[in-house]
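**Student:** what would the 3D arrangement of this be:
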Amino acid sequence: MIRTHDAGALRAEHADETVVLAGWVARRRDHGGVVFLDLREASGVVQVVVREDDLAHDLRAEYCIKVTGKVRVRPAGNENPEIPTGAIEVVADEIEVLSEAAPLPFQLDSAADVAEETRLRYRYLDIRRHEMAENLRIRSKATYIAHEIMKDNGFVYVETPYMTRSTPEGARDFLVPVRLQPGHWYALPQSPQLFKQLLMVGGMERYYQLTRCFRDEDLRADRQPEFTQIDLEMSFVDEEDIFRVGEELFSRLLSEVRGVDLPRPFRRMKFAEAMDRFGSDKPDLRFGQEITELTEYFANTEFRVFRNPYVGAVVMPGGASQTRKELDAWQEWAKSRGAKGLAYVLVEEDGSLGGPVAKNLSDEERSGLAEKVGAKPGDAVFFAAGFRTASQELLGAARLEIGKRCNLIDESKWEILWITDMPLFEEGDEPGMWTPVHHPFTAPAVEVEKTFQDDPENAPSRAFDLVLNGYELVSGSIRIHQAEVQQRVFDVIGLSKAEAESKFGFLLEAFKYGPPPHGGLAVGWDRVVMLLAGQNTIREVIAFPKTASGGDPLTGAPTEIPPEQREEAGIDFVPEKDAK
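**Tutor:** Model prediction:
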């Protein structure tokens, strides 16, 4: 080893020892012939004192150096309690420059003010920052914990293919051309769903994998085109067995990484209740402001806007003090989400109602409205009216926005719950067309197993999600293992036997050979680590992420490829039957 000690491990008990350290110059301070260097490496930072000017005169930030010197206790009054090594310093006898550093594109100690694209362009420098390095260490620690839990619960680690055939899973595939078979393409997996079910048919009984998945979809703060998930599947189980494994995983992660003890079993809430109360299937329970349904309250209203299948409201504490400009901005906010607007009333200090909606209500409707929704003088009440799901989702988004603007969210809390009894189907792009909410292999709820095809709109499933602080972290279900039930699901979503055979033939054939009852879940690992690290986007916990537009400023990907490479890969190949 080049060094004898880790810089961050030095303490007062090392005083008078001669040490050899190696790392980067994090900071340089010159004081009347004495130079102080903060030497940084993976274990931490230590102060190096340089008295000989010729030892340090060329050094600047991010030079990689080797320091030989003696540890001493800092003079009284010069201690730095902010760092673990703050009681000591190293007096340099010799400094060797291992490599020089060009002028930095940004200062590492002020990276918060640097454009994200610049940080990603020089990610190798960004990772030297304590916060970024700590994020990756948290990810590593969490991953070790997850592997340990899976091992303790008897799971077998199996790697599934990255190059497979395209199957419909709700997003577009990334495709890979096959050079030796022009016109043929592999697809990168959106999830290992089919393979893990095949492993259950194969008798593995308990499989898991920390795997990469790929989805060609629009990006958001918590989305990447390539992402990591913990994938697991179990045979001969019901939901309770899967819940127990999920709860052990998250209890230990929160306990060992954040020191938070979660009460078990986790809270459960049915999908319909979550939508009714919070307007979301991933409710943030760290604050109140629940939605109030007013459909019956306005059943006989003369106000045309409220004569709809659903009317609901959410209260904004103190919202009546907003200016007209601020209230108008809410309308633009609603329109940006695809709604026509967001109706509101203002509760005046005397309890009367103001705002444009109030004058359209009857005296009876006005007199009881504030009490009905739990509003107090000085509050604003926002309404949504229309179809149930769309209106609830708008109110759910408004609730979250109110929580942020009014500082209602208790950031110290960790609220986790299972969302159960999720719908089996949702309406597709055309009326009467149905698509799976989860995927087409999700089992219907036991009580509708024989009849779900007669009323797809109201058929519950055996699917579930795990939600933490308003983020969906886990999606799972009990799977269909009976060919007859599977075919009826295909019938509902309009997938003919021929199409099913073309898309899923290898799975359906395997199901002829005694498939066991099975189920499982997938954990969005990037999102989990984001919350454990206290970050706002998953890009902060991924070593080399893509930007929001899907690009990679570091390598320049994606790039064009030269014509000769296109030809060799067969990208532009047109089969004879399609050639005209």
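**Student:** only C-alpha atoms for contact and neighbour calcs from this point on.
**Tutor:** Noted.
**Student:** so which residues of this structure form helices?
**Tutor:** 53-56, 116-121, 123-126, 130-152, 193-201, 239-258, 271-278, 324-336, 363-373, 388-405, 483-492, 497-510, 525-532, 563-569 (DSSP state H).
**Student:** also this sequence, please, to line up against the first:
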Amino acid sequence: MAETLGSMKRTHMSGTLRTNNIDEEVVLMGWVQKRRNLGGLLFVDLRDRSGIAQIIFDKDISEEAFLKADKLRGEYVIGVKGVVKTRESINKNMLTGDIEIFASELKIFSEAQTPPIYIEDEDEVSENLRLKYRYLDLRKPKMQKNLMFRHKMAKITRDFLDENGFVETETPMLGKPTPEGARDYLVPSRVNPGKFYALPQSPQLFKQLLMASGMDRYFQIVKCFRDEDLRADRQPEFTQIDIEMSFVDIEDVLSMNERLLKKIFKEMMNIDIQLPLQRMPYSEAMERYGSDKPDVRFGFELTGLNELVENCGFKVFSDTIKNGGDVRGINIKGHGDDYSRKKIGKLEDYVKTYGAKGLAWIKITNEGPTSPIAKFFSDEEMNKIIERFEAKEGDLILIVADRPNVVFDALGHLRVEIAKQLDLLNKNDYKLLWVTDFPLFEYDEEEKRYVAKHHPFTSPKEEDLHLLETEPHKVCAKAYDIVLNGVEIGGGSIRIHNSELQQKMFKALGLSEEEAWEKFGYLLEAFKYGTPPHGGIAYGLDRFVMLLTGNDSIREVIAFPKTQNASSPMTEDPSTVDKKQLEELHIELALEK
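**Tutor:** So this is what the prediction gives:
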């Protein structure tokens, strides 16, 4: 029968006891990690969030406690009273390895069946099973450590922002569907039949309205929702650190956030990051790394070949350039011998997943260059290519010829993939940089129109305003992303704060004045009554914590995440609803027709 606490009150957490607690009477509560019966003595490892303590049940101290302890099994929940003593055989692998507790009283609060997964960090169970029994998975020390790390990081952030005049303000979870960005999660309104709310993809409009309201500095650690295809660093619901400031320009926002980042790295990682952080224009990031979130922990930078190969005998290169394409490559310095023809073939398959049609290669050996495309080039042409890459014996040159966006995408991912294969990515080497001067627009091939690179409220640079209606592709934005080890952990911009410019932006995006007012009228209306210049940033808290804890998936740092098909094996959602609920919402399912 399960016992209650009664007069037993916990005095310490199991993992906090040390030699300075010797001879103290303590009360611990937690889960049985394991139990060992050595005849007249019973040893129990008692686990709670703070760690493990060894409990000894001795018949000579309390026969009643000893007999009850003999019934204990893994994951029983118990309370123990006893005296802390010096441990005879010290365990240097445990924080409490210098002490042990001789028990005088035991209460069994809850018995447990054999768990379907082991409560151990090294349990190799499938992720689906881990998520089905997430409440057991979360008992593992590494998972509790991740969640406590996340808590502390959020607290440091809150404290810093509070000290710098930011006011934490909640914004609505039920809002208006938006036409830009990812797909919305829609919520039907029972009291307004046929109408829907949308869960927020971000609090973007509301934080701008808070600036218009005179709040001056706002922040929020907030849930956001996007109905998009999932991967390791995406979830349908995720958490942002949302920050907005009035009367600022880019330098003000970057400076404030650099101080926040410095505080986080110092207090969470004991790392002193040097300020100011590196800054890199978007165009340079793409030219050198093929990515707007470059990983700068290693080399393998992109090198252009267009003028060297535009008239060469290799039609794949020359025809690509004639058709407006691009030819670029990377030099895998010193690692040519690591890649056989078979391995290079796998690299070719890899770049094809990013749209590339193929992968040309040149290996520099002690007998000179060897390559399946060498026959198409004169010695002089080949030497110029090798010289362009500064290639030496032992190097491997990999080249992609295609549309510019395909070349950047393929080579940008390829350099990272090769760095992974060669074990060049040190998780304890943290490289932060700002990527700035993004294009304001990008062209959507499917919709055949320009869309906002970030969002439609991003301010263009003043010097590019005259290009907004005539050459929108040349306009740069007052936008910036913060990148850590090749992962975008945050992004923001200076916002448009006057109606006239905002209307021009909507026009460039193909929205008529009527459509703009229909979708964003409340923001445009607010701009009429005096709005300060303002800007901000939003961090992906899950991604940030994932990187600092050395994990490869944000599911490791979220208490109850979804699988890659946006479902929960534990709660079995999403699920069907009964017909009465649908009728109340005036909804009829198409699949039932």
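**Student:** where does the TM-score land?
**Tutor:** TM-score for the superposed chains, counting by TM-score structural alignment, normalised by the length of the first structure: 0.95, backed by 571 aligned residues with a CA RMSD of 1.7 Å.
**Student:** what does G336 of the second structure correspond to in the first structure?
**Tutor:** Alignment note: G336 of the second structure maps to G319 in the first structure; criterion TM-score structural alignment.
**Student:** what's the most buried one of the helices of the first structure?
**Tutor:** Highest mean neighbour count of the helices of the first structure: helix 525-532, a mean of 22 (counted as mean count of other CA atoms under 10 Å).
**Student:** now it: which residue numbers in the second structure?
**Tutor:** Aligning helix 525-532 of the first structure against the second structure (TM-score structural alignment) gives residues 541-548.
**Student:** give me the mean distance between the matching stretch and the first structure.
**Tutor:** In the superposition with the first structure, the average deviation recorded for stretch 541-548 of the second structure is 1.1 Å (mean CA distance after the TM-score superposition for the first structure).
**Student:** next one: the residue nearest to the spatial centre of the first structure from W185 of the first structure, what distance?
**Tutor:** In the first structure, the C-alpha nearest the mean C-alpha coordinate belongs to R527, at 2.9 Å (CA atoms, centre = their mean). Noted for R527 of the first structure: a distance of 30 Å to W185 of the first structure, by CA to CA, to the nearest Å.
**Student:** equivalent analysis for S191 of the first structure, please.
**Tutor:** 18 Å.
**Student:** just E116 of the first structure next, same as before
**Tutor:** 35 Å.
**Student:** likewise K66 of the first structure?
**Tutor:** 51 Å.
**Student:** list the buried ones in stretch 444-464 of the first structure?
**Tutor:** For stretch 444-464 of the first structure, burial by neighbour count (16 or more other CA atoms under 10 Å) applies to P444, A445, V448, F452, Q453, P456, A459, P460, S461, R462, A463, F464.
**Student:** is the fourth one in contact with V446, as I believe?
**Tutor:** No - the criterion here is CA atoms under 8 Å, and F452 of the first structure misses it with V446 at 9.9 Å.
**Student:** the alignment partner in the first structure of S255 of the second structure and Q486 of the first structure, how far apart?
**Tutor:** Residue pairing (TM-score structural alignment): S255 of the second structure is matched to R244 of the first structure. Using CA to CA, one gets 27 Å for the distance from R244 of the first structure to Q486 of the first structure.
**Student:** in the second structure, what stretch matches stretch 405-415 of the first structure?
**Tutor:** Using TM-score structural alignment, stretch 405-415 of the first structure pairs with 421-431 in the second structure.
**Student:** how long is the matching stretch from one end to the other?
**Tutor:** 20 Å.
**Student:** what residues does it touch?
**Tutor:** Defining contact as CA atoms under 8 Å, 6 or more residues apart in numbering, one finds that stretch 421-431 of the second structure is touched by D295, V296, R297, F298, A419, L484, N485, L547, G550.
**Student:** tell me the contacts of the fifth one?
**Tutor:** Which is A419 of the second structure. Applying CA under 8 Å, 6+ apart to A419 of the second structure gives the contacts F298, L425.
**Student:** quick one, what contacts the match of S255 of the second structure?
**Tutor:** So R244 of the first structure contacts nothing (CA under 8 Å, 6+ apart).
**Student:** residues in contact with G486 of the second structure?
**Tutor:** K293, P294, D295, V296.
**Student:** again, but for I399 of the second structure
**Tutor:** Taking CA under 8 Å, 6+ apart, one finds V327, R328, G329, I330, L359, A360, W361 in contact with I399 of the second structure.
**Student:** check R27 of the first structure too.
**Tutor:** L37, D38, L39, R60, A61.
**Student:** and of the contacts of stretch 421-431 of the second structure, the nearest to A391 of the second structure?
**Tutor:** F298 (16.6 Å; CA to CA).
**Student:** neighbours around the equivalent of A26 of the first structure over in the second structure, how many?
**Tutor:** Aligning on TM-score structural alignment places A26 of the first structure opposite Q33 in the second structure. Q33 of the second structure has 20 neighbouring residues, counting by other CA atoms under 10 Å.
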